[in-house]
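[1] Next one to model:
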Amino acid sequence: MIGGHLAAVLTPLPVLVPMLAAAVTLLAGRKPRLQRGIAVLALSVVLVVSAMLVYLADRDGTIALQVGGWGPTEPGMGPLGITLVVDRLSALMLVVSSIVLLAVVFYAIGQGIRDGDGRQPVSIFLPTYLVLSAGVFMAFLAGDLFNLFVGFEVLLNASFVLLTIGASRERVRAGISYVMVSMVSSLVFLFGIALVYATTGTLNMAELSVRLDGVSEGTRTALFAVLLVAFGIKAAVFPLSTWLPDSYPTAPAPVTAVFAGLLTKVGVYAIIRAHSLLFPGGALDNVLLVAGLATMLMGILGAIAQSDIKRLLSFTLVSHIGYMVFGIALSTQLGMSGAIYYVAHHILVQTTLFLVVGLIERQAGASTLERLGGLAAASPVLAFVFVVPALNLGGIPPFSGFIGKVALLEAGSESGSVLAWMLVAGSVITSLLTLYVIARVWTKAFWRSRKDAPEGHLSGGAPTVLLDDPEDSVDIEFVDRDDVGRMPIGMLIPTGALIAVGLTLTVAAGPIFAYSDRAAAEVLDRGQYITAVLGEVPR
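    Below you'll find the model as predicted:
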């Protein structure tokens, strides 16, 4: 084990701390202040631990912990028990995820946990949220396929509860779709695990990377294809992405933000591991390139057709998964480093934008463009917190979205294949169409007068003045909200904090991209991972 005693102590904490905190917050269900304090403290501890793991992994290399001390019985053999592995990639995913999860829990507390419906069982929100956090961290730390599956199942079961919290008709309908798709992906993943174990006799990823080298190419390709289908559903890679825009927008704003920012990236992380550690050699790279191009274009074309901002952002989420698949499929260090940097960028930006939609609903009572207008005049602060991450998503220089896309375009041009050049062209087109979608939201929701909106005249409930000019004030309709026109500072602060962290990827782009480049080199060099887990690379 590399990293010493400190690393051994820190490695399991991102899973253990949220799990224990979930149990305590569940017992404290009638003490909401205590619940909130425990949740914030637990995720703050995980953030500190994750930052320390980033430092240790970057300084010392891959850290492997054999839980319970059940390590390899002899050099070159796989461990008997559970293995947790921290390298530069997983450490980066841990720290970015913990930042997002902590910011969103502050946002949820500022919002009052619920989103307007007093019937929502808010006492179970934080325990379930902490369980989901533990599942995400477990997936990033898993050193074998079965515990990766367990991490997926933990976060998915928690997500079922969070998605349907409040049990409204729309949420239950979306939850049923989400559950069915998740069950299919889990069954495919479990089927893939069974095939892998039947072929190799192990599920430890380090040992698998050695044993799979002795398997015939056709069998390896078939195993990779099965796992790619499972991970592609979870990552929302086209054509396995149609479930996402119908599932995410119905949930409360904090839940939607976490789902959009994190859950699909766990699938992308699994694709990176399978592609680089278990099945290197590029057998399905062309398939991934085609899937990446289709994901970009179909996602952004779907976004253009939307009038609800939540659904629009859900389609852009699908679209930008294509950039990550593009970088992975190139099988080069620059492509992988660009993909890793873009994953970190997209987690932060996409989460921020969904939190902003929650603020828009608080300010205006709706998120559909037909009912919105005049938001820039009504709330310049709201306009600012929208436009910064929106331009970042669109890839306007010098934001991190531009830096990540340039790296991917450079990697694609260096590859020189016809498919790579098609992806370069598709990336540029997608970026331009993303800017068009953002400009459309800005002009309709923020710039025009609300009285010019097709449904801006609708009213119901208490009137809310959105603009300083009394002549431009209109009544707005809201069905189950009693908080329209108020944006709590507890919601604005975490949103602004995520914007600041996203801008850090721009301000400190040099050292952060250098880190992602080292992470990419480590991911592509399987020997470091294998040596950390098995003790040596078997011959």
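
[2] From here on, just use CA atoms for contacts and neighbour counts.
    Noted.

[3] Strands of the stretch 301-450 of the chain, start to end?
    Assigned strands in the stretch 301-450 of the chain: none (criterion: DSSP state E, counting those that start in this stretch).

[4] Would you map the helices across the stretch 301-450 of the chain?
    Counting by DSSP state H, counting those that start in this stretch, one finds helices in the stretch 301-450 of the chain at the ranges 309-329, 333-364, 375-378, 380-394, 400-415, 418-441.

[5] would you list those helices in CSV and tack on mean neighbour count and distance to residue 41?
    Converted to CSV, the helices of the stretch 301-450 of the chain look like this (neighbours: other C-alpha atoms under 10 Å; distance: least, C-alpha to C-alpha, whole Å):
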stretch, mean neighbour count, distance to residue 41
helix 309-329, 27, 30
helix 333-364, 27, 21
helix 375-378, 21, 35
helix 380-394, 21, 26
helix 400-415, 22, 30
helix 418-441, 19, 36
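
[6] One more sequence to fold, the one below, so I can look at both together:
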Amino acid sequence: MAGSSVSVDYAEAMITTPIAAGDWLIVAPSLITMVGGALCLMLRKNTDLQPKLGVFLLGLLVLASLGLLIRVLDQGVITMVMGNWLPPFGIAVTADPLGATLTFIGSVVAFCAGVFAMQTVSSSGRRYGFYPFLLLLMTGVCGSFLTADVFNLYVWFEVLLISSYGLLILGNERIQLDGAVKYGVLNLVGTNLFLIATGLLYGIFGTLNMADIAVKVDALDNPASGALATVAALYFLAFAMKAAAFPVNFWLPASYHTPNIVVSAVFAGLLTKVGVYALIRIFVLILPASLEYMADVIGIVAIATLITGALGALAQSEIRRLLGYLVIAGIGSMLAGLAIASSGTQATLAISGAIFYAVHSIIVMTALYMAAGIMGMMGSSFNLRELGGLYHKSVAFAGVFLVLAFAVSGLPPFSGFWPKVMLVDAAFQGGRFWLGAAILVSGFLTTLAMGRVWIYAFWRGGPEGTADGQSVDVTGAAEGQLSSGALWLPLGVLTALVIYFGLQPEWMIELATQGASSVVDPFGYIRSVLGEQG
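    The predicted model follows:
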């Protein structure tokens, strides 16, 4: 009838409670990086202004992610649902201590990379998209850490992968294109497995909301059924590829040494950790029963990844390839934490160790690649046989490198020591002595590999074939580059964090423990996403 109105109770389908102002921080990382990437793209021809704008936006990203982390630690898990539709129909964005911590640490690393790139990325690299690609890469990384929906995890993975392809071939050199093909093929396979597993998961539960799936899995009589076993196996293979776990890790050392050194630094710090994060979300939050029966397989993969990564580093003379293998070895330590978590009583300690190790690896591997870039400028080569005498060129830099070498080896008093202690403790308490032993053996082999770099590049007097003390002089443009604060400031900040987390680990241990608790005991996470219905 004309003029009549019908009263509709939107509370049955939509969230009607006003969103707290502080909760808008949860979408700030994605908004800053998406809008920032578009702005930098529009300014691509202004190669002087673009890096300043890019660094400014990355600084905003650090502040926003820090504010989000503080908000989560103060208020608990926070959720925002797109369109205000009630979950599981509305797409939820959720920040818990795990996601907020990794978003913040990733933002700090990206900011340092943006500053470092001001000196190491050429005008041509800026013109063809370094800063837009870096910002859009962070859109995908932050989105992956903060989504509460499995399909959107897939979407954010695709965003970061597309951006990473652009960064990988920036420069258009033959070796870069060769590395990009290997990188792209393996990630294409992993992405298809991810999508197939997600389709099967939706077919089983009719939802892809992580909290909703966790509730429905918990209600099953047989949460380790054949269908879910297939889904779990597909997810493990897909994310193992993306995390560069054995035996699908050969793409990483074949590609990470090919791009600009700052791109390698960002990749080594962030990309593989997103794969590990996804494994923790899927297996600990959503499919804990699948983790129990797959624990031995995951443990074997972890050991193989730990040992092959460390041995591969020992066999290399090209510094960037050597560091690529150390990235792989670090992934093994995180997978060990996932395998140990299946033992129930040690789950929180094991996942805490894996989270702390992920934070440590993000920082130290980014810093090591930056240090490798400076070594390349000093010695005009990345090959250990052609390096030498760097100690005499810069005692301070030699000290910084030694700190990072100790940290990546897991030696005290630096950041790598404490997560290894946590993981080994959890392994021994959980009766998985072989995993604890593998972590220790890998650490010993890593120490040998980094000691070899120190002796060849820093301690001996000059390159192979020259008289002791006759190191290659750095002149001209390289000397000018080495005096730039854009190189030393980000490396100094990351090294300071390595030292701080080693000498004062309590804050990071507490963050890691809260992050682990949010997935091991997900009541708060589920309640935040689903509300009273959870």
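
[7] TM-score for this pair?
    The TM-score (TM-score structural alignment, normalised by the length of the second structure) is 0.91; 508 aligned residues with a C-alpha RMSD of 2.0 Å.

[8] And the helices of the stretch 301-450 of the first structure: which comes nearest residue 269 of the first structure?
    Of all the helices of the stretch 301-450 of the first structure, it is helix 333-364 that lies closest to residue 269 of the first structure, at 8.9 Å by C-alpha to C-alpha.

[9] what packs against the closest one?
    In terms of contacts (3 or more C-alpha pairs under 8 Å, 6 or more residues apart in numbering; DSSP states H and E), helix 333-364 of the first structure is packed against helix 88-111, helix 253-258, helix 309-329, helix 380-394, helix 400-415, helix 489-507, helix 509-524.

[10] now stretch 347-356 of the first structure: which residue numbers in the second structure?
    Aligning stretch 347-356 of the first structure against the second structure (TM-score structural alignment) gives residues 362-371.

[11] Mean distance between that stretch and the first structure after superposition?
    Comparison of stretch 362-371 of the second structure with the first structure after fitting gives an average deviation of 0.4 Å (mean C-alpha distance after the TM-score superposition for the first structure).

[12] that older thread, distance to residue 30 of the first structure for the helices of the stretch 301-450 of the first structure - can I get that in JSON lines?
    Listed next are the helices of the stretch 301-450 of the first structure as JSON lines, based on distance: least, C-alpha to C-alpha, whole Å:
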{"stretch": "helix 309-329", "distance to residue 30 of the first structure": "33"}
{"stretch": "helix 333-364", "distance to residue 30 of the first structure": "26"}
{"stretch": "helix 375-378", "distance to residue 30 of the first structure": "38"}
{"stretch": "helix 380-394", "distance to residue 30 of the first structure": "34"}
{"stretch": "helix 400-415", "distance to residue 30 of the first structure": "43"}
{"stretch": "helix 418-441", "distance to residue 30 of the first structure": "41"}
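
[13] just to revisit the earlier point, now the helices and strands packed on helix 333-364 of the first structure in a markdown table, please, with extra columns for distance to residue 475 of the first structure.
    Shown next, in a markdown table, are these (distance: least, C-alpha to C-alpha, whole Å):
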| stretch | distance to residue 475 of the first structure |
| --- | --- |
| helix 88-111 | 23 |
| helix 253-258 | 23 |
| helix 309-329 | 20 |
| helix 380-394 | 20 |
| helix 400-415 | 38 |
| helix 489-507 | 24 |
| helix 509-524 | 45 |
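
[14] Make sure residue 230 of the first structure is actually in contact with residue 193.
    No. With contact defined as C-alpha atoms under 8 Å, residue 230 of the first structure does not count as touching residue 193 (10.6 Å).

[15] So those two - more neighbours on which side?
    residue 230 (24 against 20; other C-alpha atoms under 10 Å).

[16] Give the equivalent position in the second structure for that one.
    Using TM-score structural alignment as the criterion, the counterpart of residue 230 of the first structure in the second structure is residue 238.

[17] Just the element for that match, please.
    helix 226-243 (DSSP states H and E).

[18] which residue lies farthest from the center of the first structure?
    Distance to the chain centre peaks in the first structure at residue 471, reaching 42.7 Å (criterion: C-alpha atoms, centre = their mean).

[19] Tell me which residues touch residue 415 of the second structure, please.
    Going by C-alpha atoms under 8 Å, 6 or more residues apart in numbering, residue 415 of the second structure touches 360, 407, 498-503, 505.

[20] likewise residue 402 of the second structure?
    Residue 402 of the second structure makes contacts with residue 454, as judged by C-alpha under 8 Å, 6+ apart.

[21] Quick check: the aligned residue for it in the first structure?
    Using TM-score structural alignment, residue 402 of the second structure sits opposite residue 387 in the first structure.

[22] how about stretch 315-322 of the second structure, which residues of the first structure does it hit?
    So stretch 315-322 of the second structure sits over residues 305-312 in the first structure, by TM-score structural alignment.

[23] Ignoring the adjacent residues along the chain, who's closest to residue 290 of the second structure?
    Distance criterion C-alpha to C-alpha, 6 or more residues apart in numbering; nearest residue to residue 290 of the second structure, sequence neighbours excluded, is residue 224 at 5.7 Å.

[24] Helix, strand, or coil at that neighbour?
    Taking DSSP: H, G, I helix; E, B strand; the rest coil as the rule, one finds residue 224 of the second structure in the coil state.

[25] Pull up the gap between residue 301 of the first structure and residue 319 of the first structure, please.
    Taking C-alpha to C-alpha, to the nearest Å as the measure, residue 301 of the first structure and residue 319 of the first structure are separated by 9 Å.

[26] my bad, should have said residue 295 of the first structure
    Taking C-alpha to C-alpha, one finds residue 295 of the first structure at 5 Å from residue 319 of the first structure.

[27] Likewise for residue 64 of the first structure?
    Applying C-alpha to C-alpha to residue 64 of the first structure and residue 319 of the first structure gives a distance of 35 Å.

[28] Likewise for residue 248 of the first structure?
    Distance, residue 248 of the first structure to residue 319 of the first structure, by C-alpha to C-alpha: 15 Å.

[29] repeat for residue 214 of the first structure
    For residue 214 of the first structure, the distance to residue 319 of the first structure equals 37 Å [C-alpha to C-alpha].

[30] now residue 131 of the first structure
    Using C-alpha to C-alpha, one gets 28 Å for the distance from residue 131 of the first structure to residue 319 of the first structure.

[31] Kindly report the same for residue 492 of the first structure.
    27 Å.

[32] Residue 471 of the second structure: how many residues sit nearby?
    21.

[33] That one - that's part of a helix, no?
    No. Secondary structure of residue 471 of the second structure (three-state DSSP): coil, not part of a helix.

[34] Now do the contacts for it.
    Residue 471 of the second structure is in contact with 387-390, 461-463, counting by C-alpha under 8 Å, 6+ apart.
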